[in-house]
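> no sequence for this one, just the structure:
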């Protein structure tokens, strides 16, 4: 690129004088002629304003920015009107997309301001940090480092970086704040930089000279103290800086303030090249991806030490009176939530914030003062509205946008096309999506979301649907996170479209599944995701595994998912006949093998099998073959009738399932309970039977006095020594009852023989506590009339009796 023409003589002289002033103030550092080093705090609005003022004053022909050189080809997109920050540069290894790094840019990032300025001024832009090909190759392979992708330390800021976001183990801002007498580096930074306003209008480069001098002093005192890659990175920066000096008369460098002394010092070219010699290298790809304020504020992954990106954005964009404008935003938010906030509240909050700032010796009210004022004036001292303000304003849910023509892997382009077609716009805010699978668009949305889940792209997760809406309803909770771009790049190894990639991933998952349950889960996912091409492969693996697996526990764990898959296939119009045949075969084998598999189990194993038995019971009820349901009932009856070789927990659970299905009447249930609670059965075994039998709910004891009498009589006969052993089991069982059921059972037991029919006795006071023993015809008629009105069966006689003005009008 041919360098743009230099500005006029007056502007050039002014720029040269400003540059000379900056050089003179850099603590003796030998800054090359024609270069200004703009040391910044990454994502600092004060640094961003200072960079903009310095670039306007110096008018460089080239702007060098700390970042991966592979992104030089993407610089032009920064000037695209469709590019809206926050955004991030993404670099990933082609053969291992999980090895990736982000370089985020917010609207208030100095690097982003420099990019925009250079695009407007026609200046050359180059990224000068260590190439991503080297920094990513220096990382361990993903198989050895399962941690999620993060920014390489110091590029431009690292996980665990200090509050300044500067990539060093010695936090320079903390050192400077302590030197200035502050115990909070953030507060010092706000007072020294963010609230300076136009204090340096006479010399826009003065703040950078002062910060460079401070960093030079800290590095001289503490040593380089940075990350292990810092010497290599700074060597590469110096080489790129030398190249720019040979091509341009005026060059500006925007980098982390920590690196300024290293770039200003004299170092031999050969020494720098020696540091870079022999570095590992990987093939990488780069692109722009959307980013979020919430991701900037996150402590894990790429946090950069920014606790309040929404507040920082406000400070950068508010032309004047930032506190007043902030209070107005807060008031608007609280009003949207129907909280009573008036203009008088705003006025008083601004006055209080200014007063607090003056009392604390601050040049301007910061986030702490505004928060205290909002709590006192607008929130009546409550922290509940403050949590909303922090979530919506201090952090914010801003999601950036990237032009459609930005480079992307084919899978990402296909996903973007699907999102546009189905009108599913990625959003940073949590969103619930209700789908009606009978509609073509909603069914297609469901297939897309299920395919992404299969690929490990967690854009949405299934949520519990609304009760009573049927199986054709589906609810998703959606939230787009920036790192999903890496997941999409990772999934690109499976195919170039979402459908083909999900198909290949499903086939591979089935072939490498460790258990039969995992294969059935994959089969279910194939039906939910609408992957007919993958289903035959998965079915072959499923049939082979099912034929060879003889463990009833494995079969029981696999059946529920398989039956759900058959059902979902019907809802979505998918042919699932083959799955139905396999499900019926698994159910038959479970019926045959269940009783022997339940023999001689300990307490923990019995509890696990009980949960599986209940799952299989629900699954068999959904299968269409009545003969299969009869076989299952016979297996349960075998369990219920067996002796103590089968744990009482399982025998009681089997009896309850049969009772609920109407395959066991009350007399038969009472006989089984009587046997389980007889004197010849140990107390612990009897308590286990009770736990299994009553797990379905306690209303049975309320309505069946005979069963309650059996339990009450057995419990009254337990010895004192055994009572302490059975009490925890009984408390756990009765704790699962609803409060009203527990209260009623307790009342019936408290009333003793008059309310509970003992074996061989009669109840003197039938009925429930609080209810009469006989029917009151007049009160019953009033209730019956209301029921007839609801059912629409009211007759003319009824209206005459209970109509307007009637004596019995209710």
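Right, received. Where do you want to start? For clarity, every value in this text was computed on a predicted model and none was experimentally measured. Numbering: from 1, shown residues only.

> make it CA atoms for all contacts and neighbour counts henceforth
Noted.

> Quick check: residue 158 touching residue 151?
Yes - at 6.0 Å, residue 158 counts as touching residue 151 under the criterion of CA atoms under 8 Å.

> Touching both of the two, which residues are there?
When contacts are counted by CA atoms under 8 Å, 6 or more residues apart in numbering, residue 158 and residue 151 have residue 302 as shared neighbours.

> Was I right to think residue 190 contacts residue 366?
Yes - in this structure, residue 190 sits in contact with residue 366. The criterion is CA under 8 Å, and the distance is 7.3 Å.

> intersection of neighbour lists for these two?
Once CA under 8 Å, 6+ apart is applied, it turns out that residue 190 and residue 366 contact no residue in common.

> Could you say which helix or strand holds residue 538?
Here residue 538, judged by DSSP states H and E, is contained in helix 535-548.

> Next secondary structure element downstream of that helix?
Beyond helix 535-548 in the direction of the C-terminus, DSSP H and E gives the next helix or strand as helix 552-571.

> can you pull the buried residues of that next one?
By 16 or more other CA atoms under 10 Å, the buried positions in helix 552-571 come out as 552-569.

> now that helix against helix 535-548, angle please.
Relative orientation of helix 552-571 with respect to helix 535-548: 150 degrees, computed using axes from the mean of the first three to the mean of the last three CA atoms, to 10 degrees.

> contacting residues around stretch 355-368?
Contact with stretch 355-368 is made by 190, 191, 195, 196, 311, 323, 353, 354, 369, as judged by CA under 8 Å, 6+ apart.

> Let me see the contact set for the fourth one.
Under the criterion of CA under 8 Å, 6+ apart, the contact list for residue 196 reads residue 363.

> mind checking the SS state of it?
Secondary structure state of residue 196, per DSSP: H, G, I helix; E, B strand; the rest coil, is coil.

> ok, now the one 3 residues further on?
Per three-state DSSP, the local secondary structure of residue 199 is coil.

> residue closest to the middle of the chain?
When the chain is reduced to its mean C-alpha position, the closest residue under CA atoms, centre = their mean turns out to be residue 479, at 7.6 Å.

> distance of it from residue 622?
Distance, residue 479 to residue 622, using CA to CA, to the nearest Å: 33 Å.

> and residue 407, that one's in a strand?
No - counting by three-state DSSP, residue 407 is not found in a strand; it is coil.

> so is the residue lying closest to it once chain neighbours are set aside in a helix, a strand, or just coil?
The shortest distance from residue 407 to any residue that is not its chain neighbour, by CA to CA, 6 or more residues apart in numbering, is 5.5 Å, and that residue is residue 287. Put simply, residue 287 is strand when judged by three-state DSSP.

> Likewise for residue 125?
Counting by three-state DSSP, the three-state call for residue 125 is strand.

> I figured it was touching residue 115, is that so?
Yes - the pair residue 125 and residue 115 qualifies as a contact (CA under 8 Å) at a distance of 7.2 Å.

> One more to weigh against that first structure:
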């Protein structure tokens, strides 16, 4: 009995030829292949007659981790050749490696990533010895051009050198011990017949040493999924692009289209095909490639092959020749085939097209009888049921139940990342009044692959979508904007219930958030959906309610810790307090929020001279806006605000603020969500109005008044408008400013008054006219307003004239 070990580099035509020749010659009893042992009872699925490339996709999910792993195979993969030639020879076929979900393969999304890449120091020494740029060029030089009668010996020597005397890591040791148990069992079962073992070359030396003793060996058990875990393996279509090392794949073999031609037609034809592919692709993209260019490229490639010792031009010989002939200017980055890794940003456009031509466009196709995960069937049924399974351009009216159902299916597909479903327009935040969606549906060759891979999340479209959203919520960390996107996607997809773990992750994200602006944006969206969203079915859901409670508490907690002197008003944090106000007003009672406690926090912020002026103004506005919800709180709040404003009046520094319109924070009349019917009547706030006059007067320091007013107007715009005397007081204070003070305060004041929508500004203008006893309307006054800079210049001129008259004794003091 003999065991033949063949160490291979995955996706190598030379190794594939050696495997085929060995199996054909020995006709072994068993062919053992590095691959997932949990697929052994389904190996027949691999041999149904697929169009390559394909891959074995394994998914795994439990409470602590989720993974997806691929074991790709193309026509020149030694593993694939072992399967097909082993079947033809009548051998028993076995995969002998641990399942992809096993902890020994943790972090390996690609089972067939070459192990020698983990031993970079050895590879660097070999590359220096042979004077080549990288391991890909070294491999071609040593093996793809090697005579067939020398290949086996060269491979064994090479992998022995790569492995050396160093001990493997724990994961490789565990895998090799498991594979060795399969080898011992197969040799014992084979009797006098041969056994052929095909594994990555790195593992070969260890397996040879571990299988000397074959006595008493039984077939090893295949590990089963841990209790509570979900997972499985299925075949998926693959593509040359996903197989290409230049696109990020870790196989160690770039340019799959080139190696496919090498496998099918040999070295000389592969070089010719490479030139033809590059020239054809460049010409399709209107790049000039002349016959003279191609002759020069061929001559250069042949010269390089001679110098480098190749009997025919190798891949890099041809590429270097093409680059020399077609790229006439200096390169910003090195040629991609001179190193390992993905294509770098800044690569020359001609070079990018060359790499793409070598990658190829081939996409695999599974045999129609290939088993698929339940999600594939559920998606097919859902698409057919709603008429979404063909090519279409859709315009959906979300107010219509039938079209809303179609939209939810499409959003579930979108969340799963299935290609071929593109939404051109539709609601984007939950605040926009968009009630139509446009979708473009087109067939896509990657659709089946994406759906099979998404099957790791669940058996149905709804379950899989919910699992993806839960995963995104867990990954949000402190990114509240990401969490808001998750919640809105859940609404669009009709996913109203989430798991306890997802709720815990949402709570954790909100609890860890440090950005007031982001929290405010999320709260505004979720509150709108909780209050009004009958279209997406999110009104009064438990999930949105829980987010509202957590966000309101977090915003108040963060606001109390903000410190800073006079500065331009921070519009996002003002918006956060406005969202907090709306949450307390519209959901506080229903969700059990303590409004009195919230007002106490606001009172402390309003009275804190160390807090920024805009935040103090917003905190006082929050108290004022909610005064009608807690009897007696309005007067106390106003008093606290007045004390704070008076204390701050003496220490304000100058500040330069850019004029930013209300659109910058989305807090116009509609955005804050407060109509006159919601804000409370003048009678409701009359008790606060008298103290508000004192507060405003105390806070009106030119250097910070505009910022303080911005916070106040954003939170209590309606209250200011209805309170007796506040508009008149502001007129008095503004009119009494010097020209210099007015210019200093102007940017912040303009920003503050932008919180009033046009109709309310017209009301204010009308009151100013009446206060001065002038005729006309507010609208006419607004239309005739001179630019504030001109007003300031006029004020300065008036002051200069008055000072001159006083100096000359022409006014004041004379009879």
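Sure, I can see it. Predicted, not measured: the structure shown is a model, and the values here were computed from it.

> Got a TM-score for the two of them?
Comparing the chains after superposition, counting by TM-score structural alignment, normalised by the length of the first structure, produces a TM-score of 0.60; 629 aligned residues with a CA RMSD of 6.2 Å.

> coming back round to it: how many neighbours does the residue nearest to residue 407 of the first structure have?
Using other CA atoms under 10 Å, residue 287 of the first structure has 19 neighbouring residues.

> One more: residue 45 of the second structure?
The criterion is other CA under 10 Å. On that basis, residue 45 of the second structure has 17 neighbouring residues.

> quick one, what contacts it?
Contacts for residue 45 of the second structure (CA under 8 Å, 6+ apart) come out as 370, 371.

> I'd guess residue 329 of the second structure is in a helix, am I close?
No - with three-state DSSP as the criterion, residue 329 of the second structure is assigned coil and is not in a helix.

> what's near enough to touch residue 710 of the second structure?
Residues near residue 710 of the second structure by CA under 8 Å, 6+ apart: 569, 614, 617, 618, 748, 749, 751, 752, 753, 755.

> need the strands for the stretch 451-600 of the first structure, in chain order.
Taking DSSP state E, counting those that start in this stretch as the criterion, the stretch 451-600 of the first structure carries its strands at 460-463, 473-478.

> Of those strands, which stretch is the most buried?
Per residue and on average, the most neighbours among the strands of the stretch 451-600 of the first structure fall to strand 473-478, with a mean of 19 (mean count of other CA atoms under 10 Å).

> relative to helix 552-571, how tilted is it?
Following the same axes, to 10 degrees, one obtains 100 degrees for the angle between strand 473-478 of the first structure and helix 552-571.

> neighbouring contacts of strand 473-478 of the first structure?
Residues from elsewhere that reach strand 473-478 of the first structure (CA under 8 Å, 6+ apart): 427, 430-437, 446, 459-466.

> Recalculate using a threshold of 7 Å.
Strand 473-478 of the first structure is contacted from outside by 430-437, 459-465, using CA atoms under 7 Å, 6 or more residues apart in numbering.

> go on, stretch 494-513 of the second structure?
Contacts made with stretch 494-513 of the second structure from outside it, assessed by CA under 7 Å, 6+ apart, are listed as 408, 466, 470, 473-474, 476-478, 480, 490, 536-538, 541, 543, 550-551, 554.

> How far away from the center of its chain is that stretch?
Here stretch 494-513 of the second structure shows a centroid-to-chain-centroid distance of 18 Å under the convention CA atoms, centre = their mean, to the nearest Å.

> Check stretch 417-431 of the first structure too.
Averaged over its C-alpha atoms, stretch 417-431 of the first structure has a centre that lies 17 Å from its chain's centre (CA atoms, centre = their mean).

> any idea what residue 677 of the second structure aligns with in the first structure?
Aligned counterpart of residue 677 of the second structure in the first structure: residue 627 (TM-score structural alignment).

> So which elements touch the helix or strand encompassing its match?
Taking DSSP H and E as the definition, one finds residue 627 of the first structure inside helix 626-641. Here helix 626-641 of the first structure touches helix 577-597, helix 648-660, going by 3 or more CA pairs under 7 Å, 6 or more residues apart in numbering; DSSP states H and E.

> so where do the helices sit in the stretch 351-500 of the second structure?
Taking DSSP state H, counting those that start in this stretch as the test, the helices found in the stretch 351-500 of the second structure are 374-385, 401-415, 447-454, 461-475, 480-492, 500-512.

> try the stretch 701-815 of the second structure
If you assign secondary structure with DSSP H, counting those that start in this stretch, the helices in the stretch 701-815 of the second structure sit at 705-722, 726-735, 739-753, 758-771, 778-783, 788-807.

> Going by residue numbers, what spans are helices in the stretch 551-700 of the second structure?
Here the stretch 551-700 of the second structure has its helices, by DSSP H, counting those that start in this stretch, at 571-591, 595-606, 613-625, 633-648, 676-679, 682-699.

> Let me know which of those helices is tucked in deepest.
With neighbours defined by mean count of other CA under 10 Å, none of these is more surrounded on average than helix 613-625, at a mean of 32.

> roughly how far out does that helix sit from the chain middle?
In terms of CA atoms, centre = their mean, the centre of helix 613-625 of the second structure is found 36 Å from the chain centre.

> Specify the local secondary structure of residue 239 of the first structure.
With three-state DSSP as the basis, residue 239 of the first structure sits in helix.

> What residue in the second structure is paired with it?
With TM-score structural alignment as the criterion, residue 239 of the first structure lines up with residue 181 in the second structure.

> was I right about its match contacting residue 220?
Yes - using CA atoms under 7 Å, residue 181 of the second structure is in contact with residue 220, at 6.4 Å.

> Looking at the two, which has the bigger crowd around it?
Taking residue 181 of the second structure and residue 220 together and counting by other CA under 10 Å, residue 181 has the greater number of neighbours (20 against 16).

> Relative to residue 172 of the second structure, how far out is the more buried one?
Residue 181 of the second structure sits 14 Å away from residue 172 of the second structure, going by CA to CA.

> cool, and residue 146 of the second structure?
For residue 146 of the second structure, the distance to residue 172 of the second structure (CA to CA) stands at 29 Å.

> again with residue 392 of the second structure
Spatial separation of residue 392 of the second structure from residue 172 of the second structure under the definition CA to CA is 50 Å.
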